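Enquirer: below is the sequence, then the predicted model.
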Amino acid sequence: MNSLGIVVPMRNEAPHIQRTLCSALHSAAAAGMSCELIVIDNGSTDAGYALAQALGARVISAPGLAVGALRNLGASQVRADYLAFLDADIEVPENWISRCLDSLQNGFDVVALDCDTPKQAPWYAQTWQKRSMSQTGRPRERDWLATANLFMRRTTFARSGGFHPELSSGEDKDFGLRLHAAGMRQLSLAQPPALHWGYETSWREWMNKELWRQGSYIQLLRQAPGLRLLCFPLLCLLTVLTSLRALLLLLSARLPEALLMFACSLLPAAVVALRQSARRMEPVYTMKLLVLHWLRLHIGCLALIRSLFR
């Protein structure tokens, strides 16, 4: 029987960890695979540690580490044939493992499921999650995959060199782009999606998460400088400068020019929103996505400035 080790980094995930671990165990049973759950606890102060242990997980306490180092620590404990990473707020469908195994047999090296949000999530959380999903419902070969759920052979991870141990965010992009550069194939499966239960429940939470997500961009650029990674900071800077110019024109009572400049500030967000939604043919969704991307570009600029002074 093939074996699988599932690594789950966790910090204060008591509301979600039972659902995550139970769904993983059910998927392993459905695939006829023996499974070990390895939870790496990053200093939880809630009941998550005890809840994970009660479900049979091996819980290792590792406070103070960045998320990439947590995943590396968990992977170092795995001796199974296959290795998977799950975020502690993800619920996987029953056929998660069988679908991933089929994809590995078809020549892919790393496989993930698209992630959706539960129906009760607020519109901004649903819209933001949906942007990363397939617009056609078909699998997509990608340059990198988010680490909400990743599945691979253990030997693949060993060859990769692991996650960057110091990045506070963006370690999945760094990991995936290195795999891509090494010629490894990465596949995102559209159906059925995993569910992300740790969705944002307030605007403040959404903005704080984006501030955190973009906080490692300077580190990423230092790690692997290139035009692709440079595009986002440049878009952030362009959007903020045109927004400030629009505000100054408005304060000077030059309304037509202010409106024109504001429209210019929307252009980068509009291009990205259209690229991520054009095939859906849902104008309302595209408009919602435009608003969120416009806000994200401003937040990204703030995150970049903050990271320069760390």
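Expert: Nice, I can see it. Numbers count the residues shown, from 1 in each chain.
Enquirer: only C-alpha atoms from now on, for both contacts and neighbour counts.
Expert: Will do.
Enquirer: heading C-terminal from the host helix or strand of residue 125, find the next helix or strand.
Expert: Residue 125 belongs to helix 123-130 when assigned by DSSP states H and E. Scanning forward in sequence from helix 123-130 by DSSP H and E, the next helix or strand is strand 140-142.
Enquirer: mind checking how far that following strand is from the chain centre?
Expert: Distance, stretch centre to chain centre, for strand 140-142: 15 Å (C-alpha atoms, centre = their mean, to the nearest Å).
Enquirer: residues contacting that strand, please?
Expert: Around strand 140-142, the neighbours that count as contacts under C-alpha atoms under 8 Å, 6 or more residues apart in numbering are 134, 185-190.
Enquirer: mind doing that once more with 10 Å?
Expert: With contacts defined as C-alpha atoms under 10 Å, 6 or more residues apart in numbering, strand 140-142 is touched by 108, 110-111, 114, 133-134, 176-177, 180, 185-190.
Enquirer: just the closest of the residues you listed to residue 226, please.
Expert: residue 177 (11.6 Å; C-alpha to C-alpha).
Enquirer: and here's the other structure:
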Amino acid sequence: MSAVNVDIVLIGRNEGARLVAALAAARGQARRLVYVDSGSTDDSVAAARAAGALIVELDMSVPFSAARARNAGFEAAQAQDDPAPFVQFIDGDCALVPGWLEAGEARLREDDGLALVTGWRSEIKRDASVYNQMCDHEWHRPAGPITHCGGDMMVRAEAWRAVGGMNPALVAGEDEEIGLRLHKAGWRLERLPLAMTRHDADITRFGQWWRRTVRAGHAFAHVGTIHPEHFRAERRRVLVYGLVLPLVAIAGAFVSGWIPVAALGLYLLSYLRTVQGLRRACLPPREALSHSLFLSLSKFPNLIGMATYWQRHLARRTPEIIEYQ
């Protein structure tokens, strides 16, 4: 029997060897391990069963999402005899760091006003690609009070139930959105200065990065319709650098050759500012230069993601999950 009073909800879809590693890292660390499968065609379910997990297989006749999977896992864990008061959510491409569950539970028990705690993710193969490096930098945010976080989190079951869990209609940004709702409901959230999970992004191709960035743009738009104040700066940057400046450059070229040059100058200025910001965040010079290039380029797939959301929303069509693996 685990020493912690925490249940783990692990979600996945065709994660392969990454899921096997995640199951091995989670096994024996919590009171109960629940695995939620979203229509995998590999051996994911068999691997989870072999690891002793309680299996939940989603009905794939209904559109699936990570939010729906986490909700189903939470309900399955809480439906058991003597459910744990705290639930740790992790994704199938993440390995839990030993000691995190004890630290997270202790912090939640110290403060009844905390709805959730999270920690730091880090990339297992950080230097396998520039894309993995960017993920690793993205995961490492300052510790302390927060208003939202990623999908790896330990939640107080009472708080999760109070806000109705995650929004299953969200196919991206669902983790940040529930944090915002918890915060607005008067709960507090906190990032602890501790390692929580080891993530295996396995993004080695430009196409994978592009689709992941399209997904981020979709989140900017969809979450923004629910919480207009959130992602406001991100949406503004996408519209300026992904849409307005290119249109100005193209239209202006018929008026003066200097207009496209001026537009390129604005892109260069934005790039250099991004480099400076990453250098202040202690990234090595070479990484700051390469990361900034992709961050500048990201406004175009972000724009596609935002447009995709609005196209489906205005047509009253259900959003479709955007996979990048």
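Expert: Yes, it's here. Remember, predicted model here, so these are calculated numbers, not experimental data.
Enquirer: what range in structure 2 does the helix holding residue 125 of structure 1 sit on?
Expert: The alignment of helix 123-130 of structure 1 onto structure 2 (TM-score structural alignment) spans residues 130-137.
Enquirer: I'd like to know which elements the top helix by length along structure 2 is packed against.
Expert: Using DSSP state H, we find that the single longest helix of structure 2 is helix 258-280. Here helix 258-280 of structure 2 touches helix 245-252, helix 285-297, going by 3 or more C-alpha pairs under 10 Å, 6 or more residues apart in numbering; DSSP states H and E.
Enquirer: buried residues in that helix?
Expert: 259-260, 263, 267, 270-272, 274-276, 278-279 (16 or more other C-alpha atoms under 10 Å).
Enquirer: out of these, which one sits closest to residue 9 of structure 2?
Expert: residue 278 (34.1 Å).
Enquirer: the closest one - nearest residue in space that isn't next to it in sequence?
Expert: residue 288 (5.5 Å; C-alpha to C-alpha, 6 or more residues apart in numbering).
Enquirer: how deep is that neighbour tucked in, by neighbour count?
Expert: 21 (other C-alpha atoms under 10 Å).
Enquirer: what of the one 3 residues further on?
Expert: With neighbours defined by other C-alpha under 10 Å, the count for residue 291 of structure 2 comes to 22.
Enquirer: which residue lines up with it in structure 1?
Expert: With TM-score structural alignment as the criterion, the equivalent of residue 291 of structure 2 in structure 1 is residue 289.
Enquirer: including distance to residue 227 of structure 2, could the buried residues of helix 258-280 of structure 2 go into a markdown table?
Expert: Below are these laid out as a markdown table (distance: C-alpha to C-alpha, whole Å):
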| residue | distance to residue 227 of structure 2 |
| --- | --- |
| 259 | 36 |
| 260 | 35 |
| 263 | 31 |
| 267 | 29 |
| 270 | 27 |
| 271 | 29 |
| 272 | 31 |
| 274 | 26 |
| 275 | 30 |
| 276 | 30 |
| 278 | 28 |
| 279 | 31 |
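Enquirer: looking at those residues, spot the one nearest residue 22 of structure 2.
Expert: residue 278 (30.8 Å).
Enquirer: which residues sit in contact with that closest one?
Expert: Taking C-alpha under 10 Å, 6+ apart, we find residue 278 of structure 2 in contact with 137, 272, 284-285, 287-289, 291-292.
Enquirer: using TSV, please lay out those residues together with distance to residue 153 of structure 2.
Expert: Output for the contacts of residue 278 of structure 2, formatted as TSV (distance: C-alpha to C-alpha, whole Å):
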residue	distance to residue 153 of structure 2
137	18
272	34
284	29
285	32
287	28
288	28
289	31
291	27
292	28
